[in-house]
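Novice: Provide a 3D model corresponding to the input given below.
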Amino acid sequence: MFRAIRIHAYGGPEVLKLETLPTPVPGTGEILIRQEAMGVNFIDTYFRKGLYKLPTLPAILGMEGAGVIEAVGADVTDMAPGDRVAYPTALGGYAEVRTIAADRVVPLPPFISSDVAAGVMLRGLTVHALLREVYDVKPGETILVYAAAGGVGLLMCQWGRHLGARVIGVVSTEEKAELARQNGAADVLIGHDNLPARVRKLTDGAMVPVVYDSIGKDTFVASLDCLAPRGLMVSYGNASGEVTGMSVGMLATRGSLYLTRPGLTTYIAQRSALLKGAEELFGLIGQGVLSVRIGQRFALADAADAHRALEARVTTGSTILLP
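Specialist: You can find the predicted model right below:
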């Protein structure tokens, strides 16, 4: 038997229930992991609320985790019990043990702890996709990053600086602003009011070639107005709600802009891409270029409190659950 957090209906944090379930057996191509840490991400709240629909209910939430392999199923020949592994995008993470397709995990190097892995896999590979694939950031460019003191944001500040970019971060408090500066943001703006005007001032009227917006509904139009002609709007989150009802004409009138709504699963669908991204991510951590901040640790049983903290925007860095 094992403990897990399940939901039986969509709703607020109160729908997260701690339950005891039978231990699963890995099927063909699967492994069984004894989890040592699990990541908590905004996408988990989208699934919990029903913004993103789950395949079935009840369901175990959580997309990210790390631990030790306890058993392997048929046809798994390159992994064995005792191996340390982690994964970034597979539902079923809020649990002491879980099965998962073997091709969705990556081996952990000795210098990456399970806590760090659970706090960086989804966020770090998201940043890799955003800065290297969705838009290939060049030295000397200026980029605008929302939620710059969050788990993704801090990594974007660090990685952007490493790539030679000038990072303008957007945060909600002076405390978070200082954290963003410490992690590589050249300039930090507090709050969303008059954002385009403030970006115009910082860039001497040039605006930015790319905006990374994880907020969604409340900031969408302002983000478009921060872009230079033919700039790219990267809308990759819905912290304030889903963006709906826009007209594509908004892109034309603001300078022939581009808009994308990327999802990490597309960028790591091939195992080779997953391994390549993880290798680059772990390499930069090992070199000290990237520092993973675990801002909050909650017991598995307190997953609801973790969701409340995340949605109240009082967290910094990554949030993890511990079994």
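Novice: CA atoms for contacts and neighbours, from now on please.
Specialist: Noted.
Novice: tell me the contacts of K217?
Specialist: 238, 240-244 (C-alpha atoms under 8 Å, 6 or more residues apart in numbering).
Novice: Closest one of the residues you listed to A206?
Specialist: Closest approach to A206 among these (C-alpha to C-alpha): V243, at 26.1 Å.
Novice: and the nearest residue in space to the closest one that is not next to it in sequence, which of the three is it?
Specialist: Once flanking residues are discounted, V243 sits nearest to K217: 4.6 Å by C-alpha to C-alpha, 6 or more residues apart in numbering. Three-state assignment for K217 (DSSP: H, G, I helix; E, B strand; the rest coil): coil.
Novice: quick one on the thing from earlier: select from the contacts of K217 the one having the most neighbours.
Specialist: Using other C-alpha atoms under 10 Å as the neighbour criterion, N238 leads the contacts of K217 with 19 neighbours.
Novice: And this one, please, so the two structures can be compared:
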Amino acid sequence: MKDYRLVVRQFGGPELIESEPLVGGPVAAGQVRVRHRAIGVNFIDTYHRSGLYPFPLPAALGVEAAGIVEAAGEGVGGFLPGDRVGYVSATPRSYASWADLPADRLIRLPDTIDDRTAAAVLLKGLTVQTMIAGCARIEPEQSALVLAAAGGVGRMLVQWLSAIGVRVIAHAGSAEKAAIARGLGASEALHGPFETLAEAVRAANGGAGVDVVFDGVGAASWNASLDSLRPRGLMISFGNASGPVPPFIPLDLTKRGSLFLTRPKVHDYIDSRAELDAAAAALFAMIADGKLDVAIGLTLPLSDAAEAHRALEGRQTTGSIVLIP
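Specialist: Prediction:
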């Protein structure tokens, strides 16, 4: 098949994803052309597709991939054809046979991490690293609630937090998924309705709320997550799997005990080359030390990206989804 990329020409459902030819000219100065070998699928891709996070139409899709350097533009040093690299892009572009990237945003991949693992872990892993180290700054023996704990980001959060000595209370959508979270290191694994979550969290945490909540669910879990925190606890809202969170006023935080709230964007924490390298090194070290098991729940051809989105939005998988060009 000739080179192509996937786009949407109007915002909406997975059925609107279509392909178009991808024709390459000279690589621009400071850019590197990466031939994709594996492409990660993330919830943010569905937000770009639906228009929740809109880009000008026709909008490309996908923000992470792993592959090899095919060519480099003028002024690029340090990367040669054949080098293995990965990336996390602020601008969607990865649902494609290849992409041109600024050289200073590429991540050199160690030999110990294969292409599919890299595509499955880069965005999620860097997100987890920045939330734990940059946002929460959580310490051993503190407590955390992780929602959607068997999903791509959730399972990495559970493992990473447990590895650094945090008491993790996990919540998942079924008993089977809760069992997965417990196997990943969660001290407690819940799967009841959100209406009773805060009560269950306190029962599992000695009667107290947790220090930090990591919530990628959004609308459905919003109040339950806030109610699960101790006074002066931190709410990290990082996703909208069930839809955007409802409108709220700062008094909602005051009434619950002077809570803190952040809505992080990973690119704000890896903005410089030094920050990107440090975050990637921490992620790769966790994997090399056996503390972070990267599970790929579904692998599909790039042409089946719509099916990948349906599976992701339908909560039909655990772990990461990877597309192969």
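Novice: and the residue nearest to V243 of structure 1, what pairs with it in structure 2?
Specialist: Counting by TM-score structural alignment, K217 of structure 1 lines up with A219 in structure 2.
Novice: show me where the stretch 201-323 of structure 1 has helices.
Specialist: In the stretch 201-323 of structure 1, the helices defined using DSSP state H, counting those that start in this stretch lie at 220-224, 249-253, 264-267, 271-286, 303-311.
Novice: Quick one, which of those gets closest to S318 of structure 1.
Specialist: helix 303-311 (9.8 Å).
Novice: ok, which stretches of the stretch 101-250 of structure 1 are strands?
Specialist: Under the criterion DSSP state E, counting those that start in this stretch, the stretch 101-250 of structure 1 contains strands at 106-107, 142-146, 166-171, 187-190, 208-213, 227-235.
Novice: For the shortest one, grab the matching residue range in structure 2.
Specialist: Looking back up the chat, that one is strand 106-107 of structure 1. Aligned by TM-score structural alignment, strand 106-107 of structure 1 falls on residues 107-108 of structure 2.
Novice: After the strand ranked longest in structure 2, which helix or strand is next?
Specialist: Taking DSSP state E as the criterion, structure 2 has its longest strand at strand 31-41. Note on strand 31-41 of structure 2: by DSSP states H and E, the next helix or strand toward the C-terminus is helix 43-50.
Novice: With structure 1 overlaid, how far apart is the helix or strand following that following helix on average?
Specialist: Under the assignment DSSP H and E, the closest C-terminal helix or strand after helix 43-50 of structure 2 is strand 59-60. On superposition with structure 1, the mean distance recorded for strand 59-60 of structure 2 (mean C-alpha distance after the TM-score superposition for structure 1) is 2.0 Å.
Novice: How about residues contacting strand 59-60 of structure 2?
Specialist: Contact with strand 59-60 of structure 2 is made by 5-9, 48-49, 92-95, as judged by C-alpha under 8 Å, 6+ apart.
Novice: Next step: these restricted to helices.
Specialist: Under the assignment DSSP state H, these contribute 48-49 to helices.
Novice: can you list the contacts of strand 59-60 of structure 2 in CSV and add distance to I113 of structure 2 and neighbour count?
Specialist: Output for the contacts of strand 59-60 of structure 2, formatted as CSV (distance: C-alpha to C-alpha, whole Å; neighbours: other C-alpha atoms under 10 Å):
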residue, distance to I113 of structure 2, neighbour count
R5, 25, 22
L6, 26, 24
V7, 29, 22
V8, 32, 22
R9, 35, 14
H48, 28, 20
R49, 29, 26
P92, 23, 18
R93, 22, 23
S94, 19, 27
Y95, 21, 30
